[in-house]
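J.: I would like the atomic coordinates for the input below:
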Amino acid sequence: MAEVTTSPRTWSPAAAPPHAPHSGGPRWRVVVGSYGFRLTLVVLLALAAAVGILTYGNPAAPGSSGFWVIVRSRFASVGTILVVAFCQGVATVVFHTVTNNRILTPSILGFDALYRVIQTALVFLFGAGTLAATDGLGKIALQSLLMVGFASLLYGWLFTGTKANLHLLLLVGVVLGMGFGSLSTFMQRLLTPSEFDILSARLFGNISASDASYLPWGALVCVVVGTVLWRRRHVLDVVALGRETATSLGVRHQREVLLTLVLVAVLISVSTSMVGPMTFFGFVVAMLTYQVVGDSRHTRTLPMVAAVACATLLGAYFVLRHVFYAAGLVSVIIELAGGLVFLVHLLRKGLR
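T.: Modelled structure (predicted):
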């Protein structure tokens, strides 16, 4: 029998894959377009803005004792921005999840209007000096408890029984918000011009006037609520599929929606109590996050919205403080831009 011999396979350039010499280009595009790269880039932008706020325009020599004194004095603003950005961004994304609507914002439930009623009632009943006399952690905690208590009573009332309806909850929230707004407007018309001027300064968010003593409390709330939401991120993915689908997959949809709305109320109450109402900021950063991520999984949207919110608010504060010297107008400018983005989004939705 003749012996069959095989020759070893030899490599030649012609046998190489046609795209092998150019594999570096697509690989680089994959890295740039990856979620990790985008998240890292946004975090670096936020860190750069934070360092700029802390160090830019410091009149003392770098490294001197006076330099670090000024840096420490600016930590309150940076810490407040981080807490507020986290609360607004994360609350808006999970609110969009449970409502299955990316146009709504948590302010539709009347938190901003309730905050205005509380501040206006203090001035109306006890005078303008009460605002300054009652400043402190106790007042902030009491305001937050009132907002969360209001939300819990509202949710508990509307979500008990077999006819729980999320749309009814939103409708009641809008009506109560309008009622609170009318009540606060009525009381404001009875104030003296000086009292109204002092009150107006409290009804607009002001990051520059933040108190460093609030930060440990606000940061603790962010850590606790953020941990709870992160541990339930996969449950939120199922809730986003809708009531029927989530129920068929074994998720108690009504309970999960109620728990998530209470956590949203906690985050919004902390943010509002620290700097005042911010209606459209969460909507803007949520829309940016959806565009950057291109994915609905909360494993990606929650970290990204926190990073985008921090980078946006830190960057806006840096530009307005050190370029235009208008740090007190940060919330006003953000609300103006956010309102315009909201209207454009509504118009685009209507034209489709």
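
J.: Please count neighbours and contacts with C-alpha atoms only from this point.
T.: Noted.

J.: tell me which element the spatially most central residue of the chain is part of?
T.: The centroid of the chain falls nearest to Gly89 when counting by C-alpha atoms, centre = their mean (1.7 Å). For Gly89, the host element (DSSP states H and E) is helix 65-99.

J.: For that helix, name the packing helices and strands.
T.: helix 35-55, helix 215-231, helix 233-239, helix 253-275, helix 281-293, helix 298-322 (3 or more C-alpha pairs under 8 Å, 6 or more residues apart in numbering; DSSP states H and E).

J.: sorry, back to before: contact partners for the nearest residue to the residue nearest to the centre of the chain once chain neighbours are set aside?
T.: Nearest residue to Gly89, sequence neighbours excluded (C-alpha to C-alpha, 6 or more residues apart in numbering): Gly282, at 4.9 Å. Counting by C-alpha atoms under 8 Å, 6 or more residues apart in numbering, Gly282 touches Gln88, Gly89, Ala91, Thr92, Thr105, Ala309.

J.: Mind doing that once more with 6 Å?
T.: Gln88, Gly89, Thr92 (C-alpha atoms under 6 Å, 6 or more residues apart in numbering).

J.: One more, please, to line up against the first structure:
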Amino acid sequence: MNNKRKIILLAVLAAALTAFYIFWDLGPNWDYSLPRRVLKIIAIIVVGCAIAFATVIFQTVTNNKILTPSILGLDSMYMLIQTAVIFLLGSSHILIVNKNLNFLVTLAIMLIFASLLFKFMFKKNRNIYFLLLIGIIFGTLFGSLSSFMQVLIDPNEFQIIQNKMFASFNNVNTDLLILAIVLMLAAIIYFSRLMKYLDVMSLGRDQAINLGVDYDYVTKRVLIIVTILISISTALIGPITFLGLLVANVAYQFVNSYQHKIILPAAMLISVIALVGGQFIVERIFTFSTTLSVIINFIGGVYFIYLLLKENKSW
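T.: Reported below is the predicted structural model:
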């Protein structure tokens, strides 16, 4: 089966699974249930596509298929922002009560942090692996600060923070979803002019430079796009650490191609399939006794260990 047919197969499977999720056991109150399910599916598509897209291009510029954008510390920063606002201002503050304002402020802080980090690192002519090391350090710092404040915080307010620790597609704000779609499409459209460089950059830094690619220029812009997409998905529904790693590597093995015009749509469709299937399991099998991020992170964590053992054998 050629890659074009594989993409069509994934699209058909994603569409069928989506329709199955929307119309399964809709009940007599379909005028109430249907809009909520459609809204949830749109959120799943946005988040799934954003995370898959960001992970694939991030792994290309880092030339490493076991890394995810979460290594930059964005997930930890999201939790630090939410925890700090509740710890300092209280759960009744407008930054918590107003979800639109919370989304915009969180997104802006995450983008400013990443932009300053990238500017500092590339200004000093550091390589990208040094940037990843700094990202790990900041992620650990942000996680420690969050844990420190969570220990001191009021138990009732801690429950609000706890709800933000896990990704949830329930009660997605329509206004936030529209804004997230606009920002995601803008980032992808901007990336389209960089697409032609990604296939060459997957060969490595030295080979890309020898073939005429302005490596640092492209890398900086790709990292900004990655930050925007990950910030959007995290601020919209919460952190899902291992989703990108899972769907990106499954896409590599499924299509077996170096071309990003094939890998990217495959990864996005696999991500949608994984999220829709996972959400169906959470609602129908576990009856909301667990969260989608727990299932995804468990499967992704096991797959991550498998990849590490596989790489170790190849060495």
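
J.: so what number do they get for TM-score?
T.: The TM-score (TM-score structural alignment, normalised by the length of the second structure) is 0.95; 314 aligned residues with a C-alpha RMSD of 1.6 Å.

J.: ok so, going back, is it possible to export the helices and strands packed on helix 65-99 of the first structure to JSON lines including distance to Pro26 of the first structure?
T.: Below are these laid out as JSON lines (distance: least, C-alpha to C-alpha, whole Å):
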{"stretch": "helix 35-55", "distance to Pro26 of the first structure": "15"}
{"stretch": "helix 215-231", "distance to Pro26 of the first structure": "33"}
{"stretch": "helix 233-239", "distance to Pro26 of the first structure": "31"}
{"stretch": "helix 253-275", "distance to Pro26 of the first structure": "41"}
{"stretch": "helix 281-293", "distance to Pro26 of the first structure": "20"}
{"stretch": "helix 298-322", "distance to Pro26 of the first structure": "23"}
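
J.: which one in the second structure is aligned with Ile81 of the first structure?
T.: Aligned against the second structure by TM-score structural alignment, Ile81 of the first structure finds its counterpart in Ile44.

J.: Pull the number of nearby residues for that match.
T.: Residues within reach of Ile44 of the second structure, counting by other C-alpha atoms under 10 Å, total 24.

J.: cool, Gln162 of the second structure as well?
T.: Gln162 of the second structure has 12 nearby residues by other C-alpha under 10 Å.

J.: Please give me every residue in contact with the residue nearest to the centre of the first structure.
T.: Contacts of Gly89 of the first structure (C-alpha under 6 Å, 6+ apart): Gly282, Val305, Ala306, Ala309.

J.: Repeat the analysis, applying 10 Å as the threshold.
T.: Listed by C-alpha atoms under 10 Å, 6 or more residues apart in numbering, the contact partners of Gly89 of the first structure are 95, 267-268, 281-287, 289, 301-310.

J.: just Ile71 of the second structure next, same as before
T.: Leu131, Leu132, Leu133, Ile134, Gly135, Ile136, Ile137, Phe138, Gly139, Thr140, Thr241.

J.: So which of those residues is the closest to Met79 of the second structure?
T.: Of all the contacts of Ile71 of the second structure, Met79 of the second structure sits closest to Gly139, with 10.3 Å by C-alpha to C-alpha.

J.: what's the spacing between the residue nearest to the closest one when sequence neighbours are not counted and Leu80 of the second structure?
T.: Excluding the flanking residues, the one nearest Gly139 of the second structure by C-alpha to C-alpha, 6+ apart is Gly73, at 3.9 Å. From Gly73 of the second structure across to Leu80 of the second structure, the span is 10 Å (C-alpha to C-alpha, to the nearest Å).

J.: who touches both of those two?
T.: Joint contacts of Gly73 of the second structure and Leu80 (C-alpha under 10 Å, 6+ apart) are Gly139, Leu141, Phe142, Gly143.

J.: where's the aligned partner of Val218 of the second structure in the first structure relative to Gly110 of the first structure, distance?
T.: Correspondence of Val218 of the second structure to the first structure, assessed by TM-score structural alignment: Glu256. For Glu256 of the first structure, the distance to Gly110 of the first structure equals 21 Å [C-alpha to C-alpha].
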